[in-house]
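Chemist: Here is my input, please return the structure:
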Amino acid sequence: MSTTRHMPPNPPLLVASLGADAGAETPRSYHHGDLRNALQQSALVLLRDKGLEGLSLREISKVAGVSHAAAYRHYADKQALLADLSIVGFEQLTQMVEHALASTLGGPLAQLLATGRAYVVFGARQPQLLQLMFSNAIPDWQAFPELASVGQALTQSLQHTIAQGQQCGEIRAGDLASLSMAAWSMVHGLAMLLAGKRIPGALPDEAYVQQAAEQCVNVLAKGLRPDPERPA
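Modeler: Okay, the predicted model is just below:
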């Protein structure tokens, strides 16, 4: 099975929410009851422009055009805000992964590789958000049940796809948790390297990201395919 299939173009919603300028619009005045969304959008702007160190409830309130006290109606402290932004990130990443699964022809292995490409592209398009999602700024996800839930759901989706591949013979037999960890580590590692601009000579454009993602999943595919000479 070919592993060089390119992921179909993202739907307009994903392009708008995950592109290089995602969250770039300066939040406008909000309607009553929309305070949380205004604060989220302001936080995404600051995260993109100033990084994690530039985030504070006071600065976010200023960008949103609300009082400092208003922010505390939704966030008890900065960590609660970071957890909320991480949830947004996981929801957007999950949306990309689900789109890759739904729009990829072929079996579970092809679908798995498509989700790997999507993961890498997300990291390149949303570098600060991906770094926040997996930073130690929130040491205990269990303190924020919704965050723990969305993170676990992404892991379960990966394991489900690999299990399907094992059942139909496209992915080699082996411990599901170990194979899932290996697959995730490969694409996550590349995504984080791109997000942190740690690859010498890397070009900051979509073509380079797509090429790097393709090379990564091709290597992953070789490791996941059944080896006829390997004992069952």
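
Chemist: can we go C-alpha only for contacts and neighbour counts from here?
Modeler: Noted.

Chemist: what about the strands in this structure?
Modeler: Using DSSP state E, no strands are found in the chain.

Chemist: residue contacts, the residue nearest to A163 when sequence neighbours are not counted?
Modeler: Leaving aside its sequence neighbours, A163 sits nearest to L176 (Cα to Cα, 6 or more residues apart in numbering; 6.8 Å). L176 sits next to Q159, I162, A163 when contact means Cα atoms under 8 Å, 6 or more residues apart in numbering.

Chemist: To compare against the first, here's the next sequence to fold:
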Amino acid sequence: MAKRGYHHGNLRQALVEAALHLIEEKGPTGFTLSEAAKTAGVTPAAVYRHFAGREDLIAEAARQGYEIFADVMQYAYESGQPSALAAFEATGRAYLAFARKYPGHYIAMFESGISVNKTPELAAVAQRARDVMERAATELSEHIPPEKRPPASMFSAHVWAMSHGVVELFARNSPGSQSPFPPDDLLETGIGIYLRGLGLIDSDQ
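Modeler: As a prediction, this is how the structure comes out:
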């Protein structure tokens, strides 16, 4: 494979992009810092000017992924306004779209074993992404009688878990797994069943 190289002064980002490529190709534990350096077109020693180790490099890839993810979720949320239902459903679909478009970032964020609390910057941007979905859940849950209303954090976590499950099982070519329906349809109908159970949409919708 040809070396990717880097622009002067942007070695740090070149290494992140090299890591993203290797993460997609080999998984988060399937490459070394030396391979990342080679892919970026620099010596292994150059890596340590910016990252203490592979985990730090992957954590930066995850942080950048969460930045993109939070922006995607925010855009989806705003695109559904002023309907609280449309905004909420859009955030679920955005999760699936992000996983497809940014597989390296997705793996770094959710499959690398890197804690979102590894750095304050990573924790902050991960929280920003969660806040978008929780805000959408809060607005939608206002239509539920208070005595039947789940906490917004639980509400959003349910849909996050559903979205994540569809991605992991059926949208990322898991070995031996084949969806009987398109992932988008699975997620949309799953969210529909959940929202009907809360009385937020009519049974015939």
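
Chemist: what's the TM between chain one and chain two?
Modeler: After superposition, the two chains reach a TM-score of 0.82 (TM-score structural alignment, normalised by the length of the second structure), with 199 aligned residues with a Cα RMSD of 2.8 Å.

Chemist: Filter the contacts of L176 of the first structure by whether they're kept in the second structure.
Modeler: Retained in the second structure: Q159, I162, A163, out of the contacts of L176 of the first structure (criterion both residues aligned by TM-score structural alignment, their matches' Cα atoms under 8 Å).

Chemist: ok, and the most crowded of those?
Modeler: Of these, I162 is surrounded by the most neighbours, 25 neighbours in total, counting by other Cα atoms under 10 Å.

Chemist: show me the contacts for it.
Modeler: Residues P108, L109, L112, I171, L176, L179, S180 are the ones in contact with I162 of the first structure under the rule Cα under 8 Å, 6+ apart.

Chemist: For ChimeraX, write the select line for the buried members of the residues you listed.
Modeler: When burial is assessed using 16 or more other Cα atoms under 10 Å, the buried subset of the contacts of I162 of the first structure is captured in ChimeraX by this command:
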select :108,109,112,171,179,180
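
Chemist: and the contacts of I162 of the first structure, which of them are in helices?
Modeler: Applying DSSP state H to the contacts of I162 of the first structure, the entries found in helices are P108, L109, L112, L176, L179, S180.

Chemist: Out of those, flag the one nearest to L132 of the first structure.
Modeler: Distances from L132 of the first structure to these, taken as Cα to Cα, are shortest for S180 (22.2 Å).

Chemist: Alignment lookup: the closest one to the second structure.
Modeler: With the correspondence set by TM-score structural alignment, S180 of the first structure lines up against S156 in the second structure.

Chemist: Ok, A43 of the first structure next?
Modeler: Looks like A43 of the first structure aligns to A19 there (TM-score structural alignment).

Chemist: what does A137 of the first structure give?
Modeler: Alignment note: A137 of the first structure maps to G113 in the second structure; criterion TM-score structural alignment.

Chemist: how close does its match get to R149 of the second structure?
Modeler: To R149 of the second structure, G113 of the second structure is 33 Å away according to Cα to Cα, to the nearest Å.

Chemist: what's the burial count for the aligned partner of S149 of the first structure in the second structure?
Modeler: Pairing criterion TM-score structural alignment: the partner of S149 of the first structure within the second structure is identified as A124. A124 of the second structure: 15 surrounding residues under other Cα under 10 Å.

Chemist: Could you do L190 of the first structure as well?
Modeler: 22.

Chemist: And it? What does it align with in the second structure?
Modeler: Under the alignment (TM-score structural alignment), L190 of the first structure pairs with V166 in the second structure.

Chemist: next one: G33 of the first structure
Modeler: Alignment of G33 of the first structure against the second structure is given by TM-score structural alignment, with G9 as its counterpart.
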